[in-house]
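Undergrad: When you get a sec, could you give me coordinates for this:
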Amino acid sequence: MAKFLAFLLLALVVISVMQIPIMASQEDIQLNKRQSRYGSGSLKGFQCPSQCSRRCGRTQYHKPCMFFCQKCCRKCLCVPPGFYGNKAVCPCYNNWKTKEGGPKCP
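TA: Below you'll find the model as predicted:
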């Protein structure tokens, strides 16, 4: 009886240890899905106008924002989430600078 209980306990430990990598891989898949939604190359060229309209929707400088956003989107194939900031999600969009060294993309 003691051997059976020891075997059962060992089996439960092995099963619980095996569950951890499976759960971690599912979390990695979900994280990759979220990142691929906004990362470099996540858009097609025809999606740029709608994504830039979303990005520039709350600015008072709508026309220049749209111009530069679409230019950046065509090059990087991504537009960061939100209306401002979050550029780290799209390194190409974040790192493209003007001649003076300021950010090119809104």
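Undergrad: When you work out contacts or count neighbours from here on, use the C-alpha atoms and nothing else.
TA: Noted.
Undergrad: could you pull out the helices for the chain?
TA: 2-36, 48-55, 62-76, 91-95 (DSSP state H).
Undergrad: Reformat those as JSON lines; add mean neighbour count and distance to Lys104.
TA: Putting these into JSON lines (neighbours: other C-alpha atoms under 10 Å; distance: least, C-alpha to C-alpha, whole Å) gives the following:
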{"stretch": "helix 2-36", "mean neighbour count": "11", "distance to Lys104": "23"}
{"stretch": "helix 48-55", "mean neighbour count": "18", "distance to Lys104": "14"}
{"stretch": "helix 62-76", "mean neighbour count": "19", "distance to Lys104": "7"}
{"stretch": "helix 91-95", "mean neighbour count": "19", "distance to Lys104": "8"}
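Undergrad: One more, please, to line up against the first structure:
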Amino acid sequence: MAISKLFIATLVLSFLLLHVVQAQDIIESNGPKRSQLGINCGAACVARCRLSSRPNLCHRACGTCCARCGCVPPGTSGNQEMCPCYYNQTTHGGKRKCP
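TA: Below you'll find the model as predicted:
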């Protein structure tokens, strides 16, 4: 009887520990993203999208563009010459992808 209680307690603690480790991995993977060139895309996109009427959409598009190009133009709009790769990306419909 004592062995089965010990076994169940060990099993429960193992599952709890596994859950905590997986939760930590999820939190770390959702943190600020850095492109391969070292720019903090999260912070750059917050600055770029701060005046957007659709901030969630803006952050998602900006993050994708930043990860691909490694740069985000300064300011909330314009400044295309500062990051041509970012500016020249388009959607399947031919519209500009990056905010």
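Undergrad: tm score of chain vs chain?
TA: For this chain pair, the superposition-based TM-score is 0.60 by TM-score structural alignment, normalised by the length of the second structure; 64 aligned residues with a C-alpha RMSD of 1.5 Å.
Undergrad: Just send the helices of the first structure back as TSV, with distance to Phe83 of the first structure too.
TA: Shown next, in TSV, are the helices of the first structure (distance: least, C-alpha to C-alpha, whole Å):
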stretch	distance to Phe83 of the first structure
helix 2-36	18
helix 48-55	5
helix 62-76	11
helix 91-95	14
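Undergrad: among the ones you listed, which is nearest Tyr84 of the first structure?
TA: helix 48-55 (7.3 Å; C-alpha to C-alpha).
Undergrad: so what corresponds to Cys76 of the first structure in the second structure?
TA: By TM-score structural alignment, Cys76 of the first structure lines up with Cys69 in the second structure.
Undergrad: check contacts around the most centrally placed residue in the first structure.
TA: The centroid of the first structure falls nearest to Gln35 when counting by C-alpha atoms, centre = their mean (2.4 Å). Gln35 of the first structure makes contacts with Val89, as judged by C-alpha atoms under 8 Å, 6 or more residues apart in numbering.
Undergrad: list the contacts for the spatially closest residue to Ala67 of the second structure that is not a sequence neighbour?
TA: Leaving aside its chain neighbours, Ala67 of the second structure sits nearest to Ser35 (4.7 Å; criterion: C-alpha to C-alpha, 6 or more residues apart in numbering). Counting by C-alpha under 8 Å, 6+ apart, Ser35 of the second structure touches Cys41, Cys66, Ala67, Arg68, Gly70.
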